[in-house]
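Visitor: sequence and computational prediction follow.
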Amino acid sequence: MSEDTSSDHKFPEQLSDILLVLDKEKKKIRAVKGMSEEGELETVAPTKKNQNQFMRVDKHGDFISNFFSNFYSQMKDPTHFSFFKVPKALAVETANKIQKHLKVPTKEGSQLMQQYEATAGKDIKQENHKTMKTKQKTTQAETNGYRYQPEQIDWETMSNLGLSKEHLEKKNLLEPLLKGYKTNQLVPVSVNLGTAVLRMDARLSLQQNKEGKVIGAIHGIRKEPNLDFPFFGHEFSKEDKENLLKKGNMGRVVDLTNPKTGETIPSIISLDRLTNELVALRTEWMKIPNEIKGIALNEAQKQTLQEGKSLHLEGMISKKGTQFNATVQFNADKRYVEFLFDRNNVQKQVQDNQQNRTHEVPKTFRGKELTDGQYEKYKDGQTVYVSGLTDKKGQKYQGYITYNKETSKTGFSFKKPNKIKEQAQPTEAYETQKAVNSEGKTNETTKNIKKPLKSGEKNPDSKEPQEQRQTPKAPAKFNGRKM
């Protein structure tokens, strides 16, 4: 599916279980939905209608790496609850049997509860102290809204892409990455292939590979979304295409096929408005809020959003306290319910964003990294002197660079321009060096040279750069006294 979808779902449906929880005081059995940002348990009634909201855990994995052990370890009174790990296909039926047993206890009911009861003790014993501490740290971060740790990222590889931890932090891009989201803006990325360098604007995200290593994913810009070919087995209808291009969301749930496992996955599909990438999200991972801007949603409204459809709401309250009306819809790319009142033509918006987006000014020029002082002047459009540049034959040279904000291009001059945005012509000596060393050109004077010209040389016989040669001194004037 898209990177967002596949990275979120580590195990097929037939290899997953559902987590049920019993509130011993209320004697009520519920299905675990997840954990709120405040660290509180979220549950739903264990009915077929709510199956898409059930939280799933790895059937064969150790619990310490899943939600259960983390929640259990944080509970103020863990004895107040009991948990049951049940196969998804039996979840609703088992929940009903346990609920009946709570009202009218039976031997079969007790055996059923013992069969599926999950306790922290037996699972924690499977881990040594060091492993347990590491995994608890990870799950604690996930509970606080973070899926990844900064130390999990291969910063050396990120540096090869022209990215650093400090740069991402400065641009406020690191936090959404650690939370499992894409960057909310395009980032300039450079990929050095040895024989070629690829530069592009892209959104970034973090994913885990098969070995569990956290890697960076690059979401490059597409000229247009690919809607004429099947998307994980789904062929787009005319209405699907219109909805994606106009609203950014397809507006319905469809079954997609995981090519690796063959699993059928009910999902919604949206369009990444910055890159034109199609993004799918499993319906079971959709989190529908109970309230939107002061409007409490009823079950019918929640179901409408759960099905990927749009919903018109009136009387919502803005941050300024004013009432407004708008249409809302769940967006698979953003993973939350968004407002659609300004989405009349998403495709035009994408094109406008691509044409008008602000390109980040590079901090390096021809392999030379600018100092902070140089960079501030450079990106402001001022002319900056740069030394230590190297041509293709390894000879040093220097000059002046000026960044043009309108064209997002850099002008170079061997002499300081008279005006900030005016590019001066290089001197004859430096033109010769560039032509011979970097472009392979020669003239009568330079065609037989066997070594590269140095900075400012016009020919190999030059004893020193032409610009440094001193002109003959004029004869001294007679300073006689006027009679």
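Guide: Right, received. Where do you want to start? Numbering: from 1, shown residues only.
Visitor: every contact and neighbour count from this point should use C-alpha atoms.
Guide: Fine.
Visitor: tell me where this protein has helices.
Guide: 3-8, 67-74, 91-103, 107-116, 120-124, 129-143, 155-160, 165-170, 174-178, 238-246, 299-306, 346-356, 372-379, 428-437 (DSSP state H).
Visitor: and the last one, what other elements does it pack with?
Guide: Read that as helix 428-437. Using 3 or more C-alpha pairs under 8 Å, 6 or more residues apart in numbering; DSSP states H and E, no helix or strand is in contact with helix 428-437.
Visitor: buried set for it?
Guide: 429-430, 432-434, 436-437 (16 or more other C-alpha atoms under 10 Å).
Visitor: repeat for the fourth one
Guide: When neighbours are counted by 16+ other C-alpha under 10 Å, the buried residues of helix 107-116 are found to be 109, 112-113, 116.
Visitor: ok, back up a step: relative to K260, which of the helices of the chain is closest?
Guide: K260 sits nearest to helix 3-8 of all the helices of the chain, at 10.3 Å, using C-alpha to C-alpha.
Visitor: which ones are touching A300?
Guide: By C-alpha atoms under 8 Å, 6 or more residues apart in numbering, no residues touch A300.
Visitor: how much space between it and Q329?
Guide: Distance check for A300 against Q329: by C-alpha to C-alpha, to the nearest Å, it reads 14 Å.
Visitor: just the strands in the stretch 251-400 of the chain please.
Guide: Remark: strands assigned in the stretch 251-400 of the chain by DSSP state E, counting those that start in this stretch are 254-257, 264-271, 278-282, 291-292, 295-296, 311-317, 323-331, 336-339, 364-365, 368-369, 384-390, 396-404.
Visitor: for comparison:
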Amino acid sequence: MEKSGDLKEMLYNRKSKIVTVTPTFAGEKFPIDARLSFRTDPDGSVKLVPHFIHREARLDQDFMGYKFSKDEKAVLRETGNLGKVVELTGRNGEKVPSYVSIDRYTNELVSVPVKDVFVRNTVGQTKLTDAEVAQLKQGMALPPKEITDKNGKTYNVVLQVSADRKGVEFVPDSGRRHEQREQQTQGQKPSSWITVDGRIKPLSKWCKVPMTQQQQADYAAGKVVELTNIPDKNGKLNTVYLQFNPEKQRPTTSLNDPRVTVAEESRTQKAVNTDGLTNEATKHVAEPLQKYQTAPKNEAQQQQQRKPKGPKM
């Protein structure tokens, strides 16, 4: 558990990932999946507590003296967090302002007192405003926000306090759900390029060109996919780059690799066929350029005189 990092999580008063425990009943051992945490009792003793997996969260039952409304149940099921501070009843009958969440691994309802959660004004390298910090402290989710982590990677995420994490988390898939709700509010239909649960809908081909299993997996993960032999508007083959655009809620293609530059074999072809540009080598070529072509392919094509149709490259 120390090697996996689970022990560190538990020492920070959080839970391990799913592990297999083997309790003994009537002299027989039964392996069961669970998460583990430490609990400090009033006498100061520390115990190891298993959190077993439930089929679903028990939202119809009172939770520490609090009964969830229909809307609150829907929010918990959708986001995993209640989204506000509520008063729960403590061991001694006192009312404790708390955050409530669902453990997404075990479906267990969990809570943490507000006083035990410190909301920092920075996440990774991104600084939060006082208003955003105040909103998080109230249990509310921030609108999708661009966050740069400590390694310099940037993500567009929804931030919210999680009782399970006992701190601020990136709410899974909430960015796409937020965009879907906005589209519905504005009378727009949700994108047909994403699934009902907000994930990127898989593709098996693009422009009738089959994609490999790896390309399909990379696209569904939001990565840039390089596709060769994709026809342009003149029917000539290109190398293009396909990626799901979360802002437009649809796949987009480009001859410019966002990770590098324009594919070398398509640079001249794109300029002439798509952008209407010319250079000395291609200004007398009347036909659309083919893949890898950067100059007239033969003497006959060289002799075809035409007026350059656009500015020079």
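Guide: Received, thanks. Treat the numbers as computed from the prediction; the structure is a model and nothing was measured.
Visitor: quick one on the thing from earlier: tabulate the strands of the stretch 251-400 of structure 1 (TSV), appending distance to K348 of structure 1 and mean neighbour count.
Guide: What follows is the strands of the stretch 251-400 of structure 1, written out as TSV (distance: least, C-alpha to C-alpha, whole Å; neighbours: other C-alpha atoms under 10 Å):
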stretch	distance to K348 of structure 1	mean neighbour count
strand 254-257	26	19
strand 264-271	13	23
strand 278-282	16	24
strand 291-292	28	12
strand 295-296	31	13
strand 311-317	23	14
strand 323-331	18	18
strand 336-339	18	16
strand 364-365	33	12
strand 368-369	37	13
strand 384-390	38	16
strand 396-404	27	20
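Visitor: among these, which is nearest S6 of structure 1?
Guide: Taking C-alpha to C-alpha, strand 278-282 is the member of the strands of the stretch 251-400 of structure 1 nearest to S6 of structure 1, at 8.7 Å.
Visitor: in structure 2, what stretch matches the closest one?
Guide: Aligned using TM-score structural alignment, strand 278-282 of structure 1 spans residues 109-113 in structure 2.
Visitor: for that stretch, give me the average deviation versus structure 1.
Guide: For stretch 109-113 of structure 2, the mean deviation from structure 1 after alignment is 0.7 Å (mean C-alpha distance after the TM-score superposition for structure 1).
Visitor: counting residues, name the longest strand you see in structure 1.
Guide: The strand that spans the most residues within structure 1, counting by DSSP state E, is strand 197-208.
Visitor: list the helices and strands it packs on?
Guide: So strand 197-208 of structure 1, by 3+ C-alpha pairs under 8 Å, 6+ apart, packs with helix 3-8, helix 174-178, strand 187-192, strand 214-220.
Visitor: give the buried residues for the longest one.
Guide: Residues of strand 214-220 of structure 1 classed as buried: 214-216, 218-220 (neighbour count, 16+ other C-alpha under 10 Å).
Visitor: average distance between that strand and structure 2?
Guide: Mean deviation for strand 214-220 of structure 1: 0.6 Å (mean C-alpha distance after the TM-score superposition for structure 1).
Visitor: and that strand with strand 187-192, angle?
Guide: For strand 214-220 of structure 1 against strand 187-192, the angle by axes from the mean of the first three to the mean of the last three C-alpha atoms, to 10 degrees is 110 degrees.
Visitor: quick one: strand 214-220 of structure 1 aligns where in structure 2?
Guide: Against structure 2, strand 214-220 of structure 1 falls on residues 46-52 (TM-score structural alignment).
Visitor: contacts for that stretch, please.
Guide: Counting by C-alpha under 8 Å, 6+ apart, 32-41, 106, 108 sit against stretch 46-52 of structure 2.
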